[in-house]
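J.: Below is the structure, and that's it, no one-letter string:
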C-alpha cells in the first residue's frame, strides 16, 4: 500500500477545514476545492480518498470525513504487525 501524496493530504485538509466531520455533497466539495484544483482532479482525489477509507461515501453524492487518526491507526496496524513478525524471524 502506498502512502498518500501531498495533493491527497491537502485535499483532505481543505475539506476538513471546511466541513469537519459533517456531511457534505460533491458540489460543496468542488466549491471548496475550486480555487486550488480542477473539477476532474478534485473528484478523482475524493474518489481515491473514499477508496482508501478517509472519506465515507454516504450515497447520493454525499460524503463525510473519517478522522485522520483513525485512518493512521488502521493503516499502520498491519504494517507494525508485519514488521514485528519479520523482526522476530531475523532475531532468531
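T.: Here it is on my side, so go on. Note that this is a predicted model, so its numbers are computed, not measured.
J.: rest of the way, CA atoms for contacts and neighbours
T.: Will do.
J.: what's the longest helix in this structure?
T.: With secondary structure taken from DSSP state H, the chain has its longest helix at helix 68-91.
J.: Please identify the buried residues of the helix or strand containing residue 47?
T.: Assigned by DSSP states H and E, residue 47 belongs to helix 39-52. For helix 39-52, the neighbour count (16 or more other Cα atoms under 10 Å) marks 41-43, 45-47, 49-50 as buried.
J.: next up, a second structure to put side by side with the first:
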C-alpha cells in the first residue's frame, strides 16, 4: 500500500485513489463528484452520479440503480486529506 500511496501522491489521480482506498468508491463515481456533495463538517460524501462515455463524449449521468445512490462516511485520514485541498 505504501508503494501505491507514493505512486499516486501529488498526481491528478490522487483524489480518486484516496476515495477508492478508503471508501471503495468506483472510478467513474469519483469523477462524477462535485464539491457540494462532500460534507466536511459531518464527514459524509454523497454519491449521486457518475462519469460515462456515451457516443464518444464524456458525460455525467445518473447512477444505474437506486441502491447505487448512497452516503459514505469518511474516515479521519480521508477527511483530513479533503480539508487540506480546500
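T.: In hand now; what should we look at? On a predicted model such as this, the values are computed, not experimentally measured, just so you know.
J.: Got a TM-score for the pair?
T.: The TM-score (TM-score structural alignment, normalised by the length of structure 2) is 0.28; 47 aligned residues with a Cα RMSD of 4.4 Å.
J.: follow-up on the earlier one: which neighbouring elements make contact with the helix holding residue 47 of structure 1?
T.: In this structure, helix 39-52 of structure 1 packs against helix 6-19, helix 26-33, strand 55-59, with contacts taken as 3 or more Cα pairs under 8 Å, 6 or more residues apart in numbering; DSSP states H and E.
J.: separation between residue 19 of structure 2 and residue 2 of structure 2?
T.: Look at residue 19 of structure 2 and residue 2 of structure 2: by Cα to Cα, to the nearest Å, they are 16 Å apart.
J.: Between the two, which is the more surrounded one?
T.: Shown here are residue 19 of structure 2 and residue 2; by other Cα atoms under 10 Å, residue 19 has more neighbours (18 against 6).
J.: Correct me if wrong: that one contacts residue 30.
T.: Yes: look at residue 19 of structure 2 against residue 30 with Cα atoms under 8 Å: they come within range, at 7.1 Å.
J.: which residues touch residue 53 of structure 2?
T.: For residue 53 of structure 2, the contact set (Cα atoms under 8 Å, 6 or more residues apart in numbering) comprises residue 59.
J.: Where does it sit, in terms of helix or strand?
T.: strand 49-54.
J.: Strands along structure 2, start to end?
T.: Taking DSSP state E, the strands of structure 2 run over residues 38-39, 44-47, 49-54, 57-62, 70-73.
J.: mind giving me JSON lines with those and columns for distance to residue 84 of structure 2?
T.: Shown next, in JSON lines, are those (distance: least, Cα to Cα, whole Å):
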{"stretch": "strand 38-39", "distance to residue 84 of structure 2": "13"}
{"stretch": "strand 44-47", "distance to residue 84 of structure 2": "16"}
{"stretch": "strand 49-54", "distance to residue 84 of structure 2": "24"}
{"stretch": "strand 57-62", "distance to residue 84 of structure 2": "26"}
{"stretch": "strand 70-73", "distance to residue 84 of structure 2": "18"}
